[in-house]
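Undergrad: The following comprises the amino acid sequence and a computationally predicted model.
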Amino acid sequence: MARFSYRGRDAAGQEVSGDMEAPSVDVVAQQLGSRQVVPLAIEEMATASGAAIRFEQLFAKKTVALDELVIFSRQMFSLSKAGVPIIRAMRSLQSSARTPLMAQILGQVADDLESGMSLASSLQQHPKVFGAMFINMIHVGENTGRLDTAFRQLSDYLEMERETRKRIKQATRYPMLVVVAMVVALSVVNFLVIPSFSAVFAKLGADLPWPTQILIATSNFFVNYWWLMLMVIAASAVAAWRYVNTEQGGLQWDRYRLRLPLVGAIFERIALGRFARTFSMMVSAGVPMMQVLGIVSRTVGNKHIGAGIEQMRNGVERGDSLLRTAANTQMFSPLVLQMLAVGEETGNIDELFEEVADFYDQEVDYDLRRLADAIEPILIVALGVMVLILALGVFLPVWDLGSVVRN
């Protein structure tokens, strides 16, 4: 049990404060609610035993998962549509949040709302959780009186994003398991199996065939220099991570990802589908075109494609049509460009971009289904080659020794 200090307002609107003992902040908020006290701030009081960082705090989640944002958007849509005041809705969701981090953020948002800030401004205080697209959608919803619609659109968009990530994980799960199994098998062979055979061959003093010599040399290198390999791999990973996190490095890496065999086209279609869906949602919500293109270029998930969208924004700013600037980027297929042309002519560009997003989603589904069929024979061939090399390296000397004994 920890001790918490609190500050709030009672049913008469008077500010009250005090402290109480409870297992968590949520319990304190519930107890204050039962007393008809609206909590403004709840903080854990420092104690001699609480000076050290607790285990659960040390390993607590530092980010809000996409699932939590989906649930939050759905709940806010339902509460807003039902006419529940925003502050009361935030306090209710705070008490029922799945993670302490989300509960803390919603409590801070509720505090900002009580101080007079708008919902978009209060959410903007947490940029690592609520991105620019989320903030702008809420801002437009507040200004137009359609906050429930904004939350519904956000929940639909986040749900599609979650489904896309789930499909990618399902498609890559089997290849990753096979690759991990191959790495484990190679490690066992190099550290345990080959050294045992090499000791036997050394005692016999026979001339070894070249496959066996390569296997023994490789095993000796693994056994004697495994620490050096780990250091090189770790240093390379850190250097690559730092380079990718730079502006130029991230741009080059995202451009290279789009050219990878088998998966490059999938990455491109996922990014373009995300662009089309986000563009459609924000345009239909009433966000200005220039602002939409600027936001989407930063949230599309690929810096190379984001740079192309930024070129579209610059072209529209100079007075070019959206169709011409999109064609100049050479990112879209002729079919998508035709749909874009019809959307500009009819003024239903948001509806047409929604169809473009659906088109890319169907393409991604087809590519992900085909990915497993394309990777499986490659993995089978790789496994066959590995087994063949091991078999030749281990059994050729045995066969040679058998022939010598027979002769």
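TA: Cool, the structure landed. Numbers count the residues shown, from 1 in each chain.
Undergrad: When you work out contacts or count neighbours from here on, use the C-alpha atoms and nothing else.
TA: OK.
Undergrad: Next up, identify which helix or strand residue 4 is on.
TA: strand 2-9 (DSSP states H and E).
Undergrad: A further structure is provided below for comparison with the first:
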Amino acid sequence: MPTFRYRAYSGAGDLLEGEIEARSGDEAEEALFRRGLTPFETREASSSSGASVLSQLSFGRRAPGAAQIAAFTREFATLEQADVPLDHSLRILSAQSAAPAMRELAQEILARIVDGSSLSDALSRRPDVFGAEYVNVVREGEAVGKVGPALTDLADMLERQIELRARIQSALVYPALLITLALISTGVVLGTLVPSIAPIFADNGKAMPSGLQLIMDAQANAGTIGLVLAIIAAVVLLLRKMAQTRPTWRIAIARFYLRLPVVGPLLAQFATARFARTLGSMIKAGVPLLQGLESARAAVVNAFLNDELASVIDSVRGGGQLSGALGAIPFIPAVAPQMISIGEETGQLDVMLLRVATMFERGTQRSIERAMGLLTPVLTILIAAVVGALIMTVMDAVLSINDLAGK
């Protein structure tokens, strides 16, 4: 019998974790209800790591893209907010979808709904398409009977992510072209000019210029240099893999990222925005604060901030204010707890959280756009310096050849 990991709330509001044996996820949740617990998350322990691969193998088709999932979520939210029954909504989505992958996805979800699964449980069976954050938001929406608003918030979030990704990709086109042309130019210089010039000095018994000698030595030891670089890359990958299995390492690395001069504040703003957006959407949908905090914490990918948010949840569970607990977390922008405190005092916590999210999302977007704008001139200068140094080295060698010819 499969084993399911669960996170559930007790009657006193405590979040409990454990394992339970059941034939299906629905049966596991029913068993938890019989124990007096309210399930927050249940997943099969034995197959969670390979669920994505097995899911793709079982259907034999490529998973839908991010843009398709965003469009699917937007259309689904529109139908749900129009009070169209869930099964009818999925039938409509299946019928009108032009992409075969999305049509099959809607049919698969519909089949699970007809078999008695909840929407969140049906979505959780496709982790290759719907992440844990997506499923948690839908589950909380189901708990309070507001699936439509939950899907709307998800659609807004996905569309913002796609827009930001598209802007970054567009801004990287010109730098990528510059790098490609620089590599081609460097290859021409190193592959044709240098090998043609170097033998002239050897034939005349003269020492090569230092720059040309450095290039020839690098070419002669290319195998050794490549081996050293490969070893360094392997060590980095090994350390990264080890860090993934050691929470203390992941937390330390995440804290180091947050300490970086330019990248750190950007990561902190992004994490704050995701936390505030998720929590604000949850509270707006009627989800209790503690449950919303659990989902919002899951949306924060930075391991250090994620770990610190556990103490925030404990503080709120003990009767503390959310703003005070957030203010004690390092790297969280100071304005966030201040605005959240105003929301707590005025009874508009959800509204203020969404404003905080919007403010930091726009700030993050502006910062990324400025960085992308600076990337092009910086790369131009660096590439010009590298190519110019190579050309100067070759010209120095050519002038030395002229001196040899004059003698």
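TA: Structure received. None of the values given here were measured: they were computed from a predicted structure.
Undergrad: How close are the two chains, by TM-score?
TA: Put the two chains on top of each other and the TM-score (TM-score structural alignment, normalised by the length of structure 1) is 0.75; 351 aligned residues with a C-alpha RMSD of 3.2 Å.
Undergrad: What lies in contact with the strand holding residue 4 of structure 1?
TA: Contact with strand 2-9 of structure 1 is made by 15-25, 28, 37-45, as judged by C-alpha atoms under 8 Å, 6 or more residues apart in numbering.
Undergrad: If we go by neighbour counts, what in it is buried?
TA: Residues of strand 2-9 of structure 1 classed as buried: 3-9 (neighbour count, 16 or more other C-alpha atoms under 10 Å).
Undergrad: Name the member of these with the shortest distance to residue 167 of structure 1.
TA: Using C-alpha to C-alpha, residue 4 is the member of the buried residues of strand 2-9 of structure 1 that sits closest to residue 167 of structure 1, with 43.7 Å.
Undergrad: Quick check, central residue of structure 1?
TA: In structure 1, the residue lying closest to the centroid (C-alpha atoms, centre = their mean) is residue 165, at 7.5 Å.
Undergrad: where's that residue, which helix or strand?
TA: helix 147-188.
Undergrad: about what we covered before: could you give me the residues in structure 2 that the next helix or strand after the strand holding residue 4 of structure 1 aligns onto?
TA: Proceeding N to C from strand 2-9 of structure 1, the next assigned helix or strand is strand 15-22, under DSSP H and E. Strand 15-22 of structure 1 corresponds to no residue of structure 2 when matched by TM-score structural alignment.
Undergrad: what sits up against strand 15-22 of structure 1?
TA: 1-10, 28.
Undergrad: let's see 10 Å
TA: For strand 15-22 of structure 1, contacts defined as C-alpha atoms under 10 Å, 6 or more residues apart in numbering pick out 1-10, 27-29, 31-32, 37-45.
Undergrad: Report the inter-axis angle for the helix or strand following it versus strand 2-9.
TA: Counting by DSSP H and E, the element after strand 15-22 of structure 1 in chain order, helix or strand, is helix 25-34. Using axes from the mean of the first three to the mean of the last three C-alpha atoms, to 10 degrees, the direction of helix 25-34 of structure 1 lies 40 degrees away from that of strand 2-9.
Undergrad: what comes up buried for helix 25-34 of structure 1?
TA: Those would be 25-26, 28-30, 32, for helix 25-34 of structure 1 by 16+ other C-alpha under 10 Å.
Undergrad: could you check the angle strand 15-22 makes with that helix?
TA: Going by the same axes, to 10 degrees, helix 25-34 of structure 1 makes 130 degrees with strand 15-22.
Undergrad: Not counting its own residues, what contacts helix 25-34 of structure 1?
TA: With C-alpha under 10 Å, 6+ apart, helix 25-34 of structure 1 has contacts from 2-10, 19-22, 35-44, 91-92, 94-97, 100, 103-104, 107.
Undergrad: do stretch 224-234 of structure 2 as well
TA: 218-219, 222-223, 235-240.
Undergrad: Can you name the two of those residues that sit furthest apart?
TA: Of all the pairs that the contacts of stretch 224-234 of structure 2 form, the one spanning the most space (C-alpha to C-alpha) is 219 and 240, at 30.9 Å.
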